Structure formats: C-alpha cells, structure tokens
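Chemist: sequence plus the predicted model coming up.
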Amino acid sequence: MDPLVYLAIMWGGVFFAVYAARKTKLTPVLFFLFVGALLVNTGFLPKEIPPFIRGFAEMGIIVIMFAIGFEEKTDNFLGSMKRSWGIALFGAIGPFIVAYAVADYFWQDYHISLMCGLAMTATAVSLTMVSLKSEGLHTSRAATGIMTSAVLDDIASLALVAIMVPVATGDAPANLHEIAIVLGKAVLFFVGVLILGAWIFPHPLSGLAGRMPLLRHFGLRHLLVVLREHLTLVMLTLALVVGIIAHELGFHPAVGAYMAGLVLREEYFLLDPDGGNRFDRTKETVDDIAFSWIGPIFFVSLGTQIIFDFDMVFSLIPEILAMTIGLFVIQIASAGLAARYTGSFSWVESVMIGFGMLGRAELAFVVMDIAYIQHSILTTEAFFTLMATAFLLNITVPVSIALWKPYFTGEKVWGGKRKTS
C-alpha cells in the first residue's frame, strides 16, 4: 500500500501548490517543486521514490509534452527551427563554458569540469513550457522558439554524452563512430515523425500510399471515426508509443510525445457526418489529465531529488552561488542575444527566450546520474552543487516568466510606464 499512500500525499501537496499559486499569482510548477523538496526532506516521502511513482511521474511528463504539442501548429514549429539554430548553439555553449570554468576554479579536475559543463548544457523544456502554459503564453513565437531550441539542444547534448563520458572515465578517446550513431538516430527519429505527419496521418493518404486503391482513403481521421468513443485512449497511446520510440533512439520520451502531438491536425477530428468536431472535447480531456492529476506528479517527484544535507549545503554556498549566478547571467545573455540577432525575434521575445532557457531537469539529472552514480566521476561536493544549482535555476524559470509577462504582452514598457495604445 505504501506507493498508493505516497501518491495520496503527493496529490494532497498538489492541492496546496495550486492554492498557493492562485494566492501568489505564480505558476503552480514552482510550488510543485517546493512541495516535493519539502515532503522528502521532512520524511513524508522516501528518499528513494518507489518504481510505481517513478513510472507515474514519467507518464506525467509524457502527457504534458503531448498536450503542449497538441496545441502547436506543425508549420509554426518547422518555421521556427530555421530561426532557432543560433539560440540552441550559443544558448548551450555559454552555459557549458561557465559551468566548466566554475568547476575548474573550485575543484581543479578536468573530468569533473567536463561533466559539470555537460550537465548544465541542456534546457529543461518541460518546466518552461508548463510555466508558459500557466501564463497563457505557450503558443507564442517565443515559446515555439524555446521548444525548437531545446530539442536541438537535446540532440547536441546526446552527442556530447557520447563524446565526453568515455573521455571523462578514461575508457576511450572521443569516438567518431559513436557520435555518428547518435546523429544518425536523431535524423532517423525526425524523418520518421515527418513521414508520420506528412504521409501516414493525412486523410486521404498522400504519397505512395495515396496511390494505392484500397488504402488511399484511409488515414488517422478514418481510425478516429472507428474509435470515436475512445479518442482520449487513442491520443494517449499515440503519445506513449512515439515516446517509447524516441527513448529507444536515445531521446527523452517527452520529446517524442511532443512531436506526436505536433503532427496532429484539428481536421482529423471532423468525425461526424454533419461536420461535428471533437477536437476541443478531446483537447480538454487531455489537458485535464496532463495539468491536473498526472502531470503535477512529475514536478513533485522532481522536487524530491533535492535531498538537503544542510551542513554540506552551507559549506558549498560559494560554489552554488557562483554556479547559479554565472549560469543565470550567461544563459539569458547568450540565448537572448542569439534570439535577437540570429532569429530576428523582438527584444521582449528575446528576453523571454533567455528566461525560458534557464531550467535544468531531465538531461541534467541523467548526466549527474551517469557521472555520480554510475562512474563516480563527480565528487559529493560537485554533485550537491549541481543539484542545488539546478533547483535554483528551476525556481527562476516560472518567477522570471511571470515577472516578464507584462512587458512581453505589452501591458508595460521598460522603464515602468504603462502602454496607453
């Protein structure tokens, strides 16, 4: 019964987080993380989360990212990739250099510095997108720019893991063959998603399948007509399957779920002979699952990763502050300037993109696990510093987005004057 008790406690924490968010007018994500950290450090949740809760949390982030992709337009995403390469490149190089330099200054170990730089490179896109969702900004150009940049960052980070882990462990030099495999898997995944959206889902089918007499009139819309009473189940299965495929190719399943939602179109839900559209009803159900009862468990579970050894934390305050402040400044500056000058975003959009790239979660914790648990590259001090830095950066995401929103929407202009037109 213990896992069910823990789930009940976490759901109770979700109610508190939602209430606190309404009172403070901040995003619930911040309070989900706080609740998780509070519960684990006060003993209400175990330090080792049961597999049932871990699986529940993993499904939560998959559904969240699917719901966010479900609202995005495919053409907007593809168009944004052309504008986001600079954000991904410079928004990753800057944090890597700062994290490497801070680690090298305090610990003077090349291997530790490599792993610290790598852990702080990839952006926690799920945290940012949920924060933007709570502010009603998740369909903005800036949000799409953040998402596409973060996906490109994921690809680059996976390639860097292939390069740096063997170097840091001393097992092997950089292996070009492994790098080529990682990049090949990335190409395979995105080409597969493109085929799914361009030739398999459309109704009637297009491409080669569209020329086959028996198949050309069938597409996703036809399947949804047949299974019209189970649309939510179809959507969740699709998100999970594409997420599993992404995971098998080396990506976080959430990236696959987002892409699955991205290639869906509203016209696929024109199910009834009279033209009735079930898109809004299905979307409402998916959103309820993603943002009300499964999704929040992911963020509460993420908060439980912060186990405070207060004596060690106090002794590491200089390292934590240097790492956090350095990353905060360089991430906003590098991503924001890249958005402005390589992506032609406006200044208010560029600053929002800089704020949106601050979070560290999925890949950061994967790298920390590899470097600390699996290979013992990181010292305990370095591990705690990275964990505390990731936690503090995650807190800055919803706070900075909420504070910048009035300027982003035009309700205020820089300098404190309110727009009158």
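Modeler: Yep, it's here.

Chemist: can we go C-alpha only for contacts and neighbour counts from here?
Modeler: Fine.

Chemist: what sits against the spatially closest residue to Ala57 that is not a sequence neighbour?
Modeler: Leaving aside its chain neighbours, Ala57 sits nearest to Phe298 (4.1 Å; criterion: C-alpha to C-alpha, 6 or more residues apart in numbering). Taking C-alpha atoms under 8 Å, 6 or more residues apart in numbering, we find Phe298 in contact with Phe56, Ala57, Glu58, Gly60, Ile61.

Chemist: residues near the first one, how many?
Modeler: Neighbours of Phe56 under the rule other C-alpha atoms under 10 Å: 16.

Chemist: show me the residues around it that make contact.
Modeler: Residues near Phe56 by C-alpha under 8 Å, 6+ apart: Ile294, Ile297, Phe298.

Chemist: now render these as JSON lines, adding secondary structure and distance to Thr285.
Modeler: Formatted as JSON lines, the contacts of Phe56 follow (DSSP: H, G, I helix; E, B strand; the rest coil; distance: C-alpha to C-alpha, whole Å):
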{"residue": "Ile294", "secondary structure": "coil", "distance to Thr285": "12"}
{"residue": "Ile297", "secondary structure": "helix", "distance to Thr285": "17"}
{"residue": "Phe298", "secondary structure": "helix", "distance to Thr285": "18"}
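
Chemist: just the closest of those to Ala20, please.
Modeler: Ile297 (16.5 Å; C-alpha to C-alpha).

Chemist: look up how far Phe32 lies from that closest one.
Modeler: 8 Å (C-alpha to C-alpha, to the nearest Å).

Chemist: please compare the first structure with the one that follows:
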Amino acid sequence: MEFIFYLVLILFFTKVAGDISVRLGQPSVLGKLIIGIILGPAVLGWLNNNEFIHYFSEIGVLLLMFIAGLETDLEQLKKNWKSAFAVAVLGILLPFLGGLGVGELFGLSMEYSIFIGVLLSATSVSITVQVLKDMNKLNSREGSTILGAAVVDDVLVVIILAVMLSFLGTGEEISLSLLIGKKLIFFLVAILVGWLVVPRILSSLSKLKVTEPIMSIALVICFGYVYFADLLGMVGIIGAFAAGIAISLTPHKHVIESKIEPIAYAIFVPVFFVSIGLNVSFSGVGNQVGFIIILSLVAILTKLIGGALGAKLTGFSGNSSLMIGSGMVSRGEVALIIAATGLQEALLLPKYFTSIVIVIIVTTLVAPPLLKYFIQLESKSPSKNI
C-alpha cells in the first residue's frame, strides 16, 4: 500500500505548497513543483519515482492538455497561425545555436554539442497552460499563439531529432519522408475524426443508460487520440490537446469541461507536478556547477528572446512578445524524453545526464514566475496590441 502513502503526501503537500506560493505572489504551480523537489530524493527522500508515480503523472499531463484543448478558442488559434509558426521557428533556432555554443565552450565533440542544441530547442507548455488558466489568459491572443507554437515546435523538434539519430545515433536508419508522412497523417486523421466522428459519437452514446456516459466517452476520445499520436511518433500531449479541441466544437463542451477538471486537479495533475521535482538529484554534479549555470541561463534567455522575436516580427507589442517568449521557456517532460533518448543512443554523455535534468527542471521552475511577471506587465501596458 505504499502508493496510498505517496498519494496522501502528494495531495496534502501540493495544496499547502500551492497556497503558500499564491500568498507569496507566485503562481500556485511553482509551489507544487518545488514541493516535488523537497519531498523527493534531492532533499527529504520521502518520495521516489516508481510505477505509480509514472502512470499517474502521465495521465495528469494528458488531462491537463486535454483541458487546454477544451478551453482553446479555435478561431483565435487559426488567426494566429503565422505568429505561432514564427515563434516556434525562432524559438528553436536560437536555443539550438545556444546549446551548440555551450557544448563547444565546454569542449564537447560536435555531435554531443548538436544534441544539446536539439535538447534546448524543445518546449513543453503543460506548466505554462496552468499559469495561463490561473490568470485567465488561455484564450487570449497570446495564449493561443503559445499553444499553436508548442504544437509546431513539437513537430519540428521531433523531425530534427530523427534526422540527427539517423546520422549520428546507434539505432537503425530513419526514413525522413516516412516520419513527416506520419505527422501529416496524424493531423489529417485528427481533423477528420474531430469534424465528422467525434460529434456523432458524443451525441449517440450520451444516451446510454449508465452513469456519466458523456464523461466516459470524452475520456475514450482523449486517450484514443493520445494512443494514435503515439503510434505515429507524436508526443502524447499533442493528441490530448487535439482531442480537447475536437470536443470543444460540440455542444457537450461545457458539461465535459466542468466534470473533467475536478477529476484532473483532485488526483492526477498534482502527481504530475510533483513527478517533475522527483527527477532532481544533486549527487555527482559538484564538478559541473558552471556547466549547469551557463546552460540554464542560455536555455532560458534563448527561448525567451527567440519566442519574443518571432511574436514581435508578426505584429505583437513588446510586452505581449515577451509574454509569449516566457511561455515557451519551460522544457518539462518533452526535454526529459529527448534527454533519455540521447542517453540511450549515445548522443549524451552519461556524466552530463543529471546536470541536463537539473537544467530542464530549472527552466520549468523559472517559467511560471517569469510568465506571470510578463502577463502583469502586458496587462498594465497603456497600448495593448489587440
């Protein structure tokens, strides 16, 4: 029954830490991330990553992105696709060059340096989504641009990583055309199913004489999208986000939204927030403090500047651009997956793995207060870009 004890600790301490964070003027998610570090191996050692944590956190991040999809204004998303693309491209280019430069600075070989550049190019907006929701900015023009850029970023980084693995990795050669074809198939099928199938399934099966048929079918659609995304080489959170958008176009949107949030935020999402902190360990990094500090600064600044520059070039005001750039800073679980892949394919030296994980955690911890600061700055701006 150890997992019950874990659940008790996580649910209690995330709520207390979140409350303290808000009282100190920070987003609640920051406190939840920090409590994961405190409860985990890095400090108290009360919690460790295990199968329970893994599966519950996986469900948590999927539900978080599913809710983001449900709350997304599709018209706003379509209007800002050019900005989203520019933010994603520049938000990949600058971190890639920055990571490459840091690798060269510390005497790493070209292939190791390139991999660090690819790693820093990744973005995870699961934490950003929570801050945007808390501050009622998820449906803003800036929020829609961040979400759209995250989708583009994921596709481009996966393709870049696949190209790198095919040339430098130890695995089998990867067909680039097949990889891109799979991405196109995913989006095509996701759109068609969302347009033609999802509304009919919800309408017909909502009449089943069982408890909560609408919610059950919504979760089937969500996890079905996730599984399909995974089969075609997409990150699962993109599938969950696409499922949320598909359901948001149906009359059942508000019912599902009101019922999915208590399920997600009561159990699964807190486990996800804590699980990020559990990856932190300070053992064996004493000689790499300089590497960690420099790479963390490069990771934060290049993503912030790259995203902001992409937004500014497509018509956003200065404050709005910085808000968008800060929303792209967190690397989260996407970068952790890439780091694990690099270690497996001998593209990341084992002695640097823990340091890389710490850098990823740093970007994830910095993102919420940074985003909140720029949201407040944008809100006070006398001339908002509408």
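Modeler: In hand now; what should we look at? It should be emphasised that the depicted structure is a prediction, and the values quoted were computed from it without experimental measurement.

Chemist: find residues that contact each of Ile297 and Phe32 of structure 1.
Modeler: The contact lists of Ile297 of structure 1 and Phe32 share Val14, where a contact means C-alpha under 8 Å, 6+ apart.

Chemist: contact partners for the residue mapped onto Gly318 of structure 2 from structure 1?
Modeler: Counting by TM-score structural alignment, Gly318 of structure 2 lines up with Trp347 in structure 1. Listed by C-alpha under 8 Å, 6+ apart, the contact partners of Trp347 of structure 1 are Arg340.

Chemist: against Arg141 of structure 1, how distant is Trp347 of structure 1?
Modeler: 12 Å.

Chemist: swap in Cys116 of structure 1?
Modeler: 31 Å.

Chemist: how far away from the center of its chain is the longest helix along structure 2?
Modeler: As assigned by DSSP state H, the longest helix anywhere in structure 2 is helix 350-380. Helix 350-380 of structure 2 sits 12 Å away from the centroid of its parent chain (C-alpha atoms, centre = their mean, to the nearest Å).

Chemist: check which residues of that helix are buried.
Modeler: Neighbour counts over helix 350-380 of structure 2 (16 or more other C-alpha atoms under 10 Å) mark 353-375, 378 as buried.

Chemist: what lies in contact with stretch 95-109 of structure 2?
Modeler: For stretch 95-109 of structure 2, contacts defined as C-alpha under 8 Å, 6+ apart pick out 110, 112-121, 291, 294-295, 298-299, 302-303, 306.

Chemist: cool, stretch 356-368 of structure 1 as well?
Modeler: Under C-alpha under 8 Å, 6+ apart, the answer for stretch 356-368 of structure 1 is 91, 115, 118-125, 127-128, 146, 150, 154, 157, 161, 252, 302, 327-328, 331-332, 335, 378, 383, 390-391, 393-397, 401.

Chemist: so where is the host helix or strand of Phe77 of structure 1 in structure 2?
Modeler: Here Phe77 of structure 1 sits within helix 74-107, counting by DSSP states H and E. Aligning helix 74-107 of structure 1 against structure 2 (TM-score structural alignment) gives residues 74-107.

Chemist: thinking again about what came up before, and which of the contacts of Phe56 of structure 1 is nearest Val351 of structure 1?
Modeler: Phe298 (27.2 Å).

Chemist: distance of the residue mapped onto the closest one from structure 2 from Val61 of structure 2?
Modeler: Under the alignment (TM-score structural alignment), Phe298 of structure 1 maps onto Phe272 of structure 2. For Phe272 of structure 2, the distance to Val61 of structure 2 equals 6 Å [C-alpha to C-alpha].

Chemist: equivalent analysis for Ala299 of structure 2, please.
Modeler: Taken as C-alpha to C-alpha, the span from Ala299 of structure 2 to Val61 of structure 2 is 22 Å.

Chemist: compare the two (neighbour count), which wins?
Modeler: Taking other C-alpha under 10 Å, Ala299 of structure 2 and Val61 do not tie; Ala299 has more neighbours (27 against 24).

Chemist: give me every residue that touches the alignment partner in structure 1 of that one.
Modeler: With TM-score structural alignment as the criterion, the equivalent of Ala299 of structure 2 in structure 1 is Leu327. Shown in contact with Leu327 of structure 1 (C-alpha under 8 Å, 6+ apart): Pro95, Val98, Ala99, Leu358.

Chemist: using JSON lines, lay out the residues you listed together with neighbour count and distance to Leu176 of structure 1.
Modeler: Below are the contacts of Leu327 of structure 1 laid out as JSON lines (neighbours: other C-alpha atoms under 10 Å; distance: C-alpha to C-alpha, whole Å):
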{"residue": "Pro95", "neighbour count": "29", "distance to Leu176 of structure 1": "24"}
{"residue": "Val98", "neighbour count": "25", "distance to Leu176 of structure 1": "26"}
{"residue": "Ala99", "neighbour count": "26", "distance to Leu176 of structure 1": "25"}
{"residue": "Leu358", "neighbour count": "33", "distance to Leu176 of structure 1": "30"}
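
Chemist: from the residues you listed, which single one is nearest His222 of structure 1?
Modeler: Using C-alpha to C-alpha, the contacts of Leu327 of structure 1 come closest to His222 of structure 1 at Leu358, 42.0 Å.
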